[in-house]
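Trainee: Requesting a structural model of the entry that follows:
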Amino acid sequence: MYRSRIEAEIAELRALSDSSRQSRAPVTLDQQSVGRLSRMDAMQQQSMDLAKEERRAQRLAILAAALKRMDEDEFGYCLRCGEEIPPARLDVDPAVTLCVDCVG
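Mentor: Next up is the predicted model:
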């Protein structure tokens, strides 16, 4: 159950990354075709898209680590104290690494 959710989220993040690739491309500095304000707007949008891509990359790494823990039979256990993470917590985010006690 958790593996399929993680794999689905990975696929979704990769699809989002692929679809936003063009918006992260360098902004053209040709002032003849784009006005100064339009270019500034484009650069701001590019900056926001790059930040989104960074967050996606971080989440992909977290999800990949969760899959690795599954393969090594370490999934569902707190990385700090070793106790089992309650299923209700994993239902919210199957990639969590800490139990409720260790998070706080």
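Trainee: From now on I want contacts and neighbour counts done on CA atoms only, so please keep to that.
Mentor: Noted.
Trainee: Could you pull out the helices in this protein for me?
Mentor: 2-19, 36-71, 87-92, 100-103 (DSSP state H).
Trainee: Could you tell me how far the third one lies from the centre of the chain?
Mentor: Here the centre of mass of C-alpha atoms in helix 87-92, compared against the chain's by C-alpha atoms, centre = their mean, to the nearest Å, lies 18 Å away.
Trainee: one more to put side by side:
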Amino acid sequence: MPDSDLSTEMLPRLQQELEELIRLSEATEQDRAPVALDQQSVGRLSRMDAMQGQALAQASDVRRRARKVAVEAALRRIELGEYGYCEDCGEPIAAGRLRVDPATRFCISCAQSSER
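Mentor: Predicted structure coming up:
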């Protein structure tokens, strides 16, 4: 059975990470906005650079949103008293694994067998 102290230890880390993810998403909203076509002030190459920057910001936001979902799910598992158990086999997840990634959902055996 996972240590309840582990849930207590991971709760502030997960809450802090969630706040940081939200802050980063808000801070980079302008970078993800569509690039305006203004031939007067932005040349073709500059616009291509701006579009590339936009694409990178959008890709980062996709990863950030996926991580946000994982962190929110971990916080729900803590609330429900289900934190620290593998979603596949139901066995406890090693404390070291949870300390590396507090939002992990699978024990090492299930993660390796399904290559998540």
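Trainee: After superposition, what is the TM-score?
Mentor: Aligned and superposed, the two chains score 0.97 in TM-score terms (TM-score structural alignment, normalised by the length of structure 1); 104 aligned residues with a C-alpha RMSD of 0.6 Å.
Trainee: Ok, which of the helices of structure 1 comes nearest Leu79 of structure 1?
Mentor: helix 100-103 (9.1 Å; C-alpha to C-alpha).
Trainee: What range does that closest one cover in structure 2?
Mentor: On structure 2, the counterpart of helix 100-103 of structure 1 by TM-score structural alignment is residues 108-111.
Trainee: Can you tell me what sits against the matching stretch?
Mentor: Stretch 108-111 of structure 2 is contacted by residues Cys86, Asp88, Cys89, Ile93, Arg97 when judged by C-alpha atoms under 8 Å, 6 or more residues apart in numbering.
Trainee: What of stretch 4-23 of structure 2?
Mentor: 64-65, 68, 71-72, 74-75, 78, 83-84, 95, 99, 102-103.
Trainee: run the last query once more with 10 Å
Mentor: Stretch 4-23 of structure 2 has contacts (C-alpha atoms under 10 Å, 6 or more residues apart in numbering) with 3, 24-27, 61, 64-65, 67-72, 74-75, 77-79, 81-84, 95, 98-99, 101-103.
Trainee: Then stretch 53-66 of structure 1?
Mentor: Counting by C-alpha under 10 Å, 6+ apart, residues outside stretch 53-66 of structure 1 touching it are 2-3, 5-7, 9-11, 13-14, 16-18, 20-21, 24, 47-52, 67-72, 74-76, 93-97.
Trainee: Good, wrapping up.
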